[in-house]
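A.B. asks: sequence and predicted structure, then a few things I'm wondering about:
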Amino acid sequence: MCVCHPWHTEGVNGFDRITIEPGKMGGQPCIRGHRLTVEHLLRLIGAGWSLEQVQEEFPFIEAADLQQAIAYASFSVREFHLPVKQSA
């Protein structure tokens, strides 16, 4: 469990593919068993990468890993809000 977050993934909505370890990747949420952070994975998806492209670059990634990373991000949005510029 990472003390930098008010919550952790163990037992939360079945996040069994996301781990947070203080000594691994600076305590950032990672795909279990790997040094691939949820943030990095989501940035790739946000940049337009398909699941197939992600799997080509990171063959260990399964569709369920990506699904949980997205679900984890949606869960964390409840805790942290970024300012969004209002449209005219």
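C.D. replies: Arrived safely, thanks for sending.

A.B. asks: contacts and neighbour counts: CA atoms only from here.
C.D. replies: Fine.

A.B. asks: check which element follows whichever strand or helix holds V54 along the chain.
C.D. replies: Counting by DSSP states H and E, the element that carries V54 is helix 51-57. Next helix or strand after helix 51-57 toward the C-terminus (DSSP H and E): helix 63-77.

A.B. asks: outside of that next one, which residues touch it?
C.D. replies: 15, 17-18, 31, 38, 41-42, 51 (CA atoms under 8 Å, 6 or more residues apart in numbering).

A.B. asks: adding another structure so you can compare the two:
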Amino acid sequence: MVHERIEMNPDIMGGKPVVGGTRVPVELILRKLGAGMLPESILMDHPRLTHDDIHAAQAFAADYLADEDIVYG
């Protein structure tokens, strides 16, 4: 699936997925959300981000996990 807001470039953050035009990794956004941080607080920490960028990070992660192989015991 194509995610227009998320980019991967080996010259930016070692190729990790980041929000386009920033150096903010998808992983960082997800970790902050997982720790209970509200999107508004993330936006205050990273003023170049938007609510749509946070949603794009979540959608990217969901699509990535949907393509993972499931291994049972």
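C.D. replies: Alright, I've got the coordinates. None of the values given here were measured: they were computed from a predicted structure.

A.B. asks: TM-score them against each other, please.
C.D. replies: Here the TM-score for the pair of chains, by TM-score structural alignment, normalised by the length of the second structure, is 0.88; 71 aligned residues with a CA RMSD of 1.7 Å.

A.B. asks: circling back: starting at the chain centroid, how far to the helix holding V54 of the first structure?
C.D. replies: 16 Å (CA atoms, centre = their mean, to the nearest Å).

A.B. asks: what sits against the residue mapped onto M25 of the first structure from the second structure?
C.D. replies: If you follow M25 of the first structure across to the second structure using TM-score structural alignment, you land on M13. Listed by CA under 8 Å, 6+ apart, the contact set of M13 of the second structure reads 23, 25.

A.B. asks: and M13 of the second structure, how far is that from L43 of the second structure?
C.D. replies: To L43 of the second structure, M13 of the second structure is 20 Å away according to CA to CA, to the nearest Å.

A.B. asks: cool, V26 of the second structure as well?
C.D. replies: 14 Å.

A.B. asks: for K16 of the second structure, same thing?
C.D. replies: Separation of K16 of the second structure from L43 of the second structure (CA to CA): 20 Å.

A.B. asks: do A35 of the second structure as well
C.D. replies: Distance, A35 of the second structure to L43 of the second structure, by CA to CA: 15 Å.
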